[in-house]
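In: Sequence first, then the predicted structure:
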Amino acid sequence: MDPTITAAIITGVATLLTALITYITIIKTNRKKKTQEKANSIIIQPKDGYKIIGFDLDGTLLRGLEFSWTMVWDFLGFPEAVRKAGMRRYITQQTSYQEWCEWACDQFKEKGLKRSDFKKITENIQVTKNLNEAINILKNDGFIVGLISGGIDVFLYEKIPNADELFDHIYINKFLFDSNGLLTGVNATKYDFEGKAIALEKMCTENGFTLQNSIFVGEGFNDDEVAKKAGLAIAYPPKGQGMKAAANIEVAENDLLKILPHILSK
C-alpha cells in the first residue's frame, strides 16, 4: 500500500480515537456532575425518623415558674395591671414583639434591675430532674438539641450554667447589662409564639432534615403552633390546653428521662 495512503489512514484513525476519548470524558464528567447534584438535593431521611429536638424552657426544663418575665415584674413590685397592659398591646398587634420587650425592659431599668438580682429572683426555681442525663443520651444517639424559648437568658444561665454545652442551638431573649451590672436593654428573640416553629424548621434545614424529623417538647400557650408543625410533640408536663390538644404524647412526671422511651429507636 502506498505509504501516503497508510499515513493518512493512521492519522484519520488517531483523530477518531481522540474525538472518541474526548466524547467519553465529557459523558463521564456530566454523569458525575448530575450524580453529585442529585446527592446534594437529597434531604437525609434517617431510618429511625427523629433527629432534631427542641425544648421550651419556662415551665418545661425549669420548674416552679410559669413565665420568667412575670417573675421579674413581680420581683420589682409592679402592679399586675401594668404587665398585662403591655402584653395586651402586643397580643392586639399594637406593638411588635421587639417593642414589647423593649418597653418591659424600660420599666425594669427605671427600677434599677441588676444582673445580681437574678440569684434572688430564681432561687425557688428548680431544673427538671435528670436534665443533663437525658440530653446527653439524646446527643449520643445522634440528636441535634435546641432550646426555643420566649423567656430570658439570665434565667437559663443561672439555673443551667452549662447550657451552651448541652444545647446545639439556643433561641431566647438576651438581656444586656453595663459594666456595673445594670440592665441596659434586650436583644429580643425572633422565635417566640409562631416564631418557635420557624426556629425548629431552621434547625432542621441547617442540618439537612425536615420538620417531619423533628420533636418539640413544651407546655405553654406559646408552644401551640410549633407543636402542630413538629413531627412529634410532647406535652411535658401536660398543662396548657392548646399544647395538650396539639401534643401526640403527654408526660406528667417531672423526670426528663421519661420522654426517652417515646423518642429513641428500639
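Out: Structure's in. What do you need? None of these values were measured; they are calculated from a predicted model.
In: okay, CA-based contacts and neighbour counts for the rest of this
Out: OK.
In: and residue 217, helix, strand or coil?
Out: strand (DSSP: H, G, I helix; E, B strand; the rest coil).
In: Report the separation between it and residue 129.
Out: Distance from residue 217 to residue 129, counting by C-alpha to C-alpha, to the nearest Å: 15 Å.
In: also this one, for the comparison:
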Amino acid sequence: MNTIIFDFDGTLSKEKFNIWKLLWLECGYSTDKDSLYAKLYKAHTIDKLITRKEWFDLTCKAFKDKGLTKDKFKKVSEKIELIDGTHELIKELHDKGYKLCIVSGCIKQAIEIALKDSKQYFDVIQANEVCFDENNIIDKFIITPYDFKGKATFITEFAKKHNIKTNAIVFVGNGINDEFAFKSGCKTLCINPEDKTQSENKDIWHDKIDKTNNLYDLMDRFEK
C-alpha cells in the first residue's frame, strides 16, 4: 500500500457540515424532507429522474436566485469542521511517504478552505468547482467526472499514471457515491457510514469502522 484516496464529506469532515446543505441554508432555503434540496437529491440519487448536470444546473439556479456571492461561499466553507485527528493523520501519512488524494462530490474550493495547511500534503484534490461572475455572484459549476462511478475511474487512471497496482491503493469513504470505488480493484475502507447496512457488503467494503470520532484511529488500519 502506498496511496490513500479519501472522500471528503462525512469522511474527513463532520457529517453535519455537508457543504451542499450549508449552502442551501445560507441561501435561505429549507433542507427538510419536503424541501427543494431534498427533492433534487431524491430525483438524482435515488430515483434517477434527473442527470447530474441537471442537478447541478438546478442547484446553481437556486443559489443564483438568492444571490450567492463569493464572500458568502467562503464564509460557509469556513464553517466546515474536520473530524478530530484529521490534520495529525494526514501529516503523518505524508511524512511516511504515502501518496494522498481526495476525490469527492464536494466543491474543491470549499475542501481547500476546510483543510487549511493540510492542503499541502495532498497530491491531488479532485472535486467539483464553483465559478463566479464579474460581480462575484455564482455563475456555474464545473462538474467533476470523478464522482459515483467516476471514483473507480479516477483510481484506475491514478494507478496507471503512477505505475502502481490498484490493489496498492486504499480508498476511504462513507456514502453511496463511494460504493463504486471497489470496481477499480483497490482496497476499500468504510468509516462512519451514512447507512450502517451498506458497510456490511464485503464485496464493496473490504474493511469498516462503523464509528470513530478521531481519524487518527485509521493509522492502525493503514499499517496492517
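Out: That came through, no problem. None of the values given here were measured: they were computed from a predicted structure.
In: Now the TM-score, please.
Out: Taking TM-score structural alignment, normalised by the length of structure 2 as the basis, the two superposed chains have a TM-score of 0.84; 216 aligned residues with a C-alpha RMSD of 2.3 Å.
In: still on that earlier bit, give me the more crowded residue out of residue 217 and residue 129 of structure 1.
Out: Remark: of residue 217 of structure 1 and residue 129, residue 217 carries more neighbours, 29 against 17, as counted by other C-alpha atoms under 10 Å.
In: Report the contact partners of the counterpart of the more buried one in structure 2.
Out: The alignment partner of residue 217 of structure 1 in structure 2, by TM-score structural alignment, is residue 172. Residues counted as contacts of residue 172 of structure 2 (C-alpha atoms under 8 Å, 6 or more residues apart in numbering) are 4-7, 11, 188-191.
In: Tell me the one among those nearest to residue 45 of structure 2.
Out: residue 7 (17.1 Å; C-alpha to C-alpha).
In: Quick check: the gap between the aligned partner of that closest one in structure 1 and residue 63 of structure 1.
Out: The alignment partner of residue 7 of structure 2 in structure 1, by TM-score structural alignment, is residue 56. For residue 56 of structure 1, the distance to residue 63 of structure 1 equals 11 Å [C-alpha to C-alpha].
In: Could you check which of the two is surrounded by more residues?
Out: residue 56 (25 against 17).
In: Can you tell me how far that one is from residue 265 of structure 1?
Out: From residue 56 of structure 1 to residue 265 of structure 1 the distance is 23 Å (C-alpha to C-alpha).
In: cool, residue 222 of structure 1 as well?
Out: 29 Å.
In: Compare these two and say which is more crowded by neighbours.
Out: residue 222 (20 against 11).
In: so who does that one touch?
Out: Applying C-alpha under 8 Å, 6+ apart, the residues near residue 222 of structure 1 are 192-194.
In: Who's the closest spatial neighbour of residue 69 of structure 2, skipping the chain neighbours?
Out: Using C-alpha to C-alpha, 6 or more residues apart in numbering and skipping the chain neighbours, the partner closest in space to residue 69 of structure 2 is residue 137 (4.5 Å).
In: and the equivalent of the one you found over in structure 1, how many residues sit next to it?
Out: Here residue 137 of structure 2 is matched to residue 182 in structure 1, going by TM-score structural alignment. Neighbour count for residue 182 of structure 1, taken as other C-alpha under 10 Å: 17.
In: In this structure residue 182 of structure 1 contacts residue 110, no?
Out: No: using C-alpha atoms under 8 Å, residue 182 of structure 1 is not in contact with residue 110; the gap is 10.5 Å.
In: Any chance you could list what contacts stretch 99-112 of structure 2?
Out: 2-9, 19-20, 74, 77-78, 93-94, 119, 121-130, 144, 146-147, 151, 154.
In: same question, stretch 54-70 of structure 2
Out: Contacts of stretch 54-70 of structure 2 (C-alpha under 8 Å, 6+ apart): 23-24, 27-28, 40-41, 44, 132, 136-141, 143.
In: one more time with 6 Å
Out: 27, 136-138 (C-alpha atoms under 6 Å, 6 or more residues apart in numbering).
In: the longest helix in structure 1 is where?
Out: helix 3-41 (DSSP state H).
In: What is the corresponding segment of structure 2 for that helix?
Out: Counting by TM-score structural alignment, helix 3-41 of structure 1 sits on no residues of structure 2.
In: compared with structure 2, how much does the helix or strand just after that helix deviate?
Out: Per DSSP states H and E, helix 3-41 of structure 1 leads on to strand 52-55 as the next helix or strand towards the C-terminus. Comparing strand 52-55 of structure 1 with its match in structure 2 after superposition yields a mean distance of 1.0 Å (mean C-alpha distance after the TM-score superposition for structure 1).
In: so residue 175 of structure 1 touches residue 188, yeah?
Out: No: Residue 175 of structure 1 lies out of contact with residue 188 (C-alpha atoms under 6 Å); the separation is 8.3 Å.
In: More neighbours: which of those two?
Out: residue 188 (21 against 17).
In: The residue nearest to the more buried one when sequence neighbours are not counted - how many residues pack around it?
Out: Nearest non-adjacent residue to residue 188 of structure 1, counting by C-alpha to C-alpha, 6+ apart: residue 173, 4.7 Å away. If you count neighbours by other C-alpha under 10 Å, residue 173 of structure 1 ends up with 22.
In: Same check on residue 127 of structure 2?
Out: 24.
In: And the helices in the stretch 51-200 of structure 1, which stretches?
Out: Listed in chain order, the helices of the stretch 51-200 of structure 1 (DSSP state H, counting those that start in this stretch) span 68-75, 80-91, 97-110, 118-121, 131-140, 153-159, 163-166, 195-206.
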